[in-house]
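K.L.:
Okay, predicted coordinates and the sequence, questions at the end:
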Amino acid sequence: MKLVAFLMAGPTCHHHAMWRHPQTENRFLDPAFWETLARTLEVGRFDGLFFADVLSFYNETTMARGGQMSLLDPVPLVAMMARTTSRIGLGVTMSTSFQEPYAIARVLSSLDVLSGGRIAWNIVTSAGDLEAQMFGKEALLPRNERYDRAEEVLKVCLDLWAGWADGALVLDKESGDFIDQAKMRHTEAAGKYVGARGVFTVPPSPQRHPVIMQAGSSPRGRDFAASHAELVFTLQHSLSDMQEFYAEMKDRVGKSGRNPDDCAILVSVDPIVGETESLAREKQAYINGLVDPRVGIPFMSAHTGLDLSKYPIDKPIIDISAETGSRGSFDIILQGTKAKNLTLGEAASHFAISELCPQVVGTPETVAEELQEFFENKGCDGFIVTPTEMPGSFEAFTRSVVPILQKRGLFRREYPGSTLRETIKA
């Protein structure tokens, strides 16, 4: 199975109360914290880590109460983490809605070269108009147009990255030949939204270009992932939900003309590990009890791009329509709440705990068993591991759960090569 750590450059990840846990260090502004965490995950042989990102505060409530947010740009964090590790993959989220493809291609390719070929690009189109307003725009493009633009941005980036043939960088001191121009190609791209013209300046990394990662859940997002993604990150709520998504995505990948094995489906889980089952359940109850109910609805509104505050909190969430915002995110919420017919207020509280993905709770042995069940029953190809305390969740998981997965032959003991693409394809 594959394991990727979910990170945000701020006080929380999925669990809104993470920063309030007494064992969370809240050193998210300290470079040494991130460097140590990267080394911990590499010792655990994680395929990679990636930073989710948001480009604005969601709203005043989540800002004041410590909700999900990015206080730093993850790009310099990944650069620092690359310096202190040698094998683990490093993922960066960048939205296609605001930056030009050359800017994206240049910074990601530079990171990929300097890290020895370990970078992934988590492609998002953004969901909220507040992010657009930080870039001087009134609102995001309509939903389908956001993916039209994303297709153009990715196409141009891939074209730029293909501009250098093998051996183009000569560096022959004797002859004075620096670059073999015959092995360089001009990019000529002009689309409805973006374009580029010229020769890309950054040489290729050992993996040629960053691994493509995507988390779209709407029908259009799934089509985009099926056509391009090497790693798909998804929030699902039960084994049956995972199996349905897994089968559908693998079918979409095949229909797009790709080998389904070339697209790994990773589901999000929040592991809570204790020395005994009862201790693990006590940990779960404690951290979940720290969630601030005032943040739940604004948090879910921000995540979906919908203003849910205008609805009564006792309204069944299944009765709410979603004509704007992120259709895929709202569909995931509906999927996770329909079995219990939760109200808006109940759903918001659950969402602030784990974004409705499974909390895998128990001893190291039982946590490993549950992950094995999801994996072997075709629910996924691996997991996005999300913390409930920092860095303790990852330290406990790498020390106690990973060795059990390795002993059962479910997870690697060593990295297969030096690049992220080598690792995820092994």
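P.N.:
That came through fine. Residues are numbered from 1 along each chain as shown.
K.L.:
When you work out contacts or count neighbours from here on, use the C-alpha atoms and nothing else.
P.N.:
Noted.
K.L.:
show me the contacts for residue 139.
P.N.:
The contact partners of residue 139, taken as CA atoms under 8 Å, 6 or more residues apart in numbering, are 128-130, 132-133.
K.L.:
again, 10 Å this time
P.N.:
Counting by CA atoms under 10 Å, 6 or more residues apart in numbering, residue 139 touches 128-133.
K.L.:
got it, and residue 226?
P.N.:
214, 220, 232, 248-258, 260, 262-263.
K.L.:
quick one: stretch 154-170 to chain centroid distance?
P.N.:
25 Å (CA atoms, centre = their mean, to the nearest Å).
K.L.:
Ok, stretch 298-311 next?
P.N.:
21 Å.
K.L.:
Can you give me the end-to-end span of it?
P.N.:
12 Å (CA to CA, to the nearest Å).
K.L.:
So which bits of it are buried?
P.N.:
298-306, 308 (16 or more other CA atoms under 10 Å).
K.L.:
Which residue is the nearest non-sequential neighbour of residue 299?
P.N.:
residue 62 (6.6 Å; CA to CA, 6 or more residues apart in numbering).
K.L.:
typo on my end, it should be residue 242
P.N.:
Spatial nearest neighbour of residue 242, excluding adjacent residues (CA to CA, 6+ apart): residue 379 at 4.6 Å.
K.L.:
Could you give the number of residues near the one you found?
P.N.:
By other CA atoms under 10 Å, 25 other residues sit near residue 379.
K.L.:
Would you mind measuring from it to residue 247?
P.N.:
Taking CA to CA, one finds residue 379 at 8 Å from residue 247.
K.L.:
With residue 133 instead?
P.N.:
For residue 133, the distance to residue 247 - CA to CA - is 38 Å.
K.L.:
Do you have the strands of the stretch 151-300 of the chain handy? List them.
P.N.:
169-172, 177-179, 187-190, 195-198, 211-214, 231-234, 264-273 (DSSP state E, counting those that start in this stretch).
K.L.:
here comes the other one, which I'd like you to weigh against the first:
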Amino acid sequence: MRLVAYLKTGPTALHVGGWRHPEATLDDILSPQRYQQIAVLLEQACFDACFFADLFGLYDLHGGSYDAYLRRGGQISFLDPTVVLPVMAAATRHIGLGATLSTSFHNAYHLARWLGSLDAMSGGRVAWNVVTSATDLEAQNAGLDALPPREERYDRADEVLEACCALWEGWEPDAMVLDKAAGVLADPDKVRYAHYQGRWVKTRGPLSIPRSPQGRPVIMQAGSSERGRDFAARWAELIFTTQRDPADMRAFRDDIHARMAARGRAPTDCAILPGISVVLGETASIARERAEYLNGLIDPELNLAASSSSLGADLTKLQEGGSLEALQGHQGMQGTRDVLEQAMKAEGLTLREAAQRRNTGREIVGTAAQVADRLEAIFTSGACDGFVLAPTMFPGMFEQFCRSVVPELQRRGLFRTRYPGSTLRDTLTR
């Protein structure tokens, strides 16, 4: 079983009420110790990796303002994860460290240089969560008027990945000589230019950065659209997905595997991990009470704002019979739409009702053994390769999970008790 932690450099991850919990910490959000401590905790529990979800800006789509997000405590990135990850790398030795970076707004050389540097410095533990971005506000922060069409964004993403790989492969593994006596620092015959040119991307190279122990960062991806799935089938080594029902998880996994096979890739080349959250208690009734309390902290208006932001459509403007597509334009995440449509179908809700309840009552609730039972049943059914764990309240949920559920999974032989190698790719493939 694979386990990856979903993190934010702000008060809220996916559960929009979690920051209001009495045990949630807030005064350390800008402190390096906060991020070092969670990395150490997750590494002690042998998590494959942790990664930061991120936005290139501040959500202001809902009601045409960032009022709801700032006032009510939405998903905000108070810090750039590219600054936080080196701090976490310095405090750990094994856990993978993932950053979300957009191919739509950063040039290939800059991406390859930053990610290659951290990958080398961390001993080969970096993952890149590749996104094409989903909101016009991000495009405007990058100097564009609006997002390009989805197909165009993914075409550019393909080229960015091709260019980055050409740059990372520009250094042979043994190019560094470091021979003082002979006066040879590196062998120039083992370093080469990239000379990459596509329709959207052009870069010469070479990088000035030697190859990392794992060669290049692990590629993560979370796209759920048709084009996103094709992109994942080509590039992804780890996919974060949104299905809630095991049957839907299995259908998604089967679809990705079929697309991978068409490209000559084996199913084991990519781990597919649906997102989950948990609420734990010493007894089932205590867990249910905690879940009720936690979900009572959710502000429905913030839930609606979060859905607006992820859908790329201001739901305050959606009238009965109105078109969501007309409001979206080129914006929006297909995964969010899938989650809402699943809730609408299962519970007979309107889009607005599903959006207001989006993060309510979706957790796996129970004792450590009961949560382990549920994870085991999903995993052993072939629905997925593991899970991305998003916190309800931080850091308490991770602490509870690592100290009670992980040992239970280990006792059942479902999860490792030590890391198999030194790089993230070692961890994912052994």
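P.N.:
On my side now, so go ahead. This structure is a prediction, so every number in the text was calculated from the model and none was measured.
K.L.:
TM-score of the superposed pair?
P.N.:
TM-score for the superposed chains, counting by TM-score structural alignment, normalised by the length of structure 1: 0.96, backed by 420 aligned residues with a CA RMSD of 1.5 Å.
K.L.:
Touching both of residue 379 and residue 247 of structure 1, which residues are there?
P.N.:
With CA under 10 Å, 6+ apart as the test, residue 379 of structure 1 and residue 247 both reach residue 265.
K.L.:
follow-up on the earlier one: and the residue nearest to residue 299 of structure 1, what's its match in structure 2?
P.N.:
Using TM-score structural alignment as the criterion, residue 62 of structure 1 maps onto residue 69 of structure 2.
K.L.:
Name all residues that make contact with that match.
P.N.:
16, 58-62, 75-76, 301-303, 305-306, 309.
K.L.:
go on, residue 284 of structure 2?
P.N.:
Residue 284 of structure 2 neighbours (CA under 10 Å, 6+ apart): 290, 365-368, 370.
K.L.:
Same question for residue 43 of structure 2.
P.N.:
37, 49-50, 91-96, 402, 418-419.
K.L.:
try 7 Å this time
P.N.:
94-95 (CA atoms under 7 Å, 6 or more residues apart in numbering).
K.L.:
hey, which of the strands of the stretch 151-300 of structure 1 is tucked in deepest?
P.N.:
Scoring those by mean neighbour count under mean count of other CA atoms under 10 Å gives strand 264-273 as the most buried, with a mean of 26.
K.L.:
quick one: that strand to structure 2 mean distance?
P.N.:
For strand 264-273 of structure 1, the mean distance to aligned residues of structure 2 following superposition is 0.6 Å (mean CA distance after the TM-score superposition for structure 1).
K.L.:
picking that back up, looking at the strands of the stretch 151-300 of structure 1, spot the one closest to residue 40 of structure 1.
P.N.:
Closest of the strands of the stretch 151-300 of structure 1 to residue 40 of structure 1 is strand 264-273, at 16.4 Å (criterion: CA to CA).
K.L.:
Give me the contacts around the closest one.
P.N.:
For strand 264-273 of structure 1, contacts defined as CA under 7 Å, 6+ apart pick out 230-236, 246, 280, 284, 357-364, 380-388, 396.
K.L.:
and with 8 Å instead?
P.N.:
Strand 264-273 of structure 1 is contacted by residues 2, 230-236, 242, 246, 280, 283-284, 354, 357-364, 367, 380-388, 393, 396-397 when judged by CA under 8 Å, 6+ apart.
K.L.:
That strand aligns to what range in structure 2?
P.N.:
With TM-score structural alignment as the criterion, strand 264-273 of structure 1 aligns to 271-280.
K.L.:
wait, what's in contact with residue 390 of structure 1?
P.N.:
By CA under 8 Å, 6+ apart, residue 390 of structure 1 lies in contact with 18-19, 23-26.
K.L.:
what's the matching residue for residue 402 of structure 2 over in structure 1?
P.N.:
Aligned counterpart of residue 402 of structure 2 in structure 1: residue 398 (TM-score structural alignment).
K.L.:
ok, now how distant is the nearest residue to that match once chain neighbours are set aside from residue 166 of structure 1?
P.N.:
Nearest residue to residue 398 of structure 1, sequence neighbours excluded (CA to CA, 6+ apart): residue 44, at 4.9 Å. Computed as CA to CA, the residue 44 of structure 1 to residue 166 of structure 1 distance reads 34 Å.
K.L.:
neighbour-wise, which of those two wins?
P.N.:
For residue 44 of structure 1 versus residue 166, neighbours defined as other CA under 10 Å are more numerous around residue 44 (23 against 12).
K.L.:
So that one sits against residue 399, correct?
P.N.:
Yes - in this structure, residue 44 of structure 1 is within contact of residue 399 by CA atoms under 8 Å, at 7.5 Å.
K.L.:
Quick check: residue 135 of structure 2 touching residue 312?
P.N.:
Yes - with contact defined as CA under 8 Å, residue 135 of structure 2 counts as touching residue 312 (6.0 Å).
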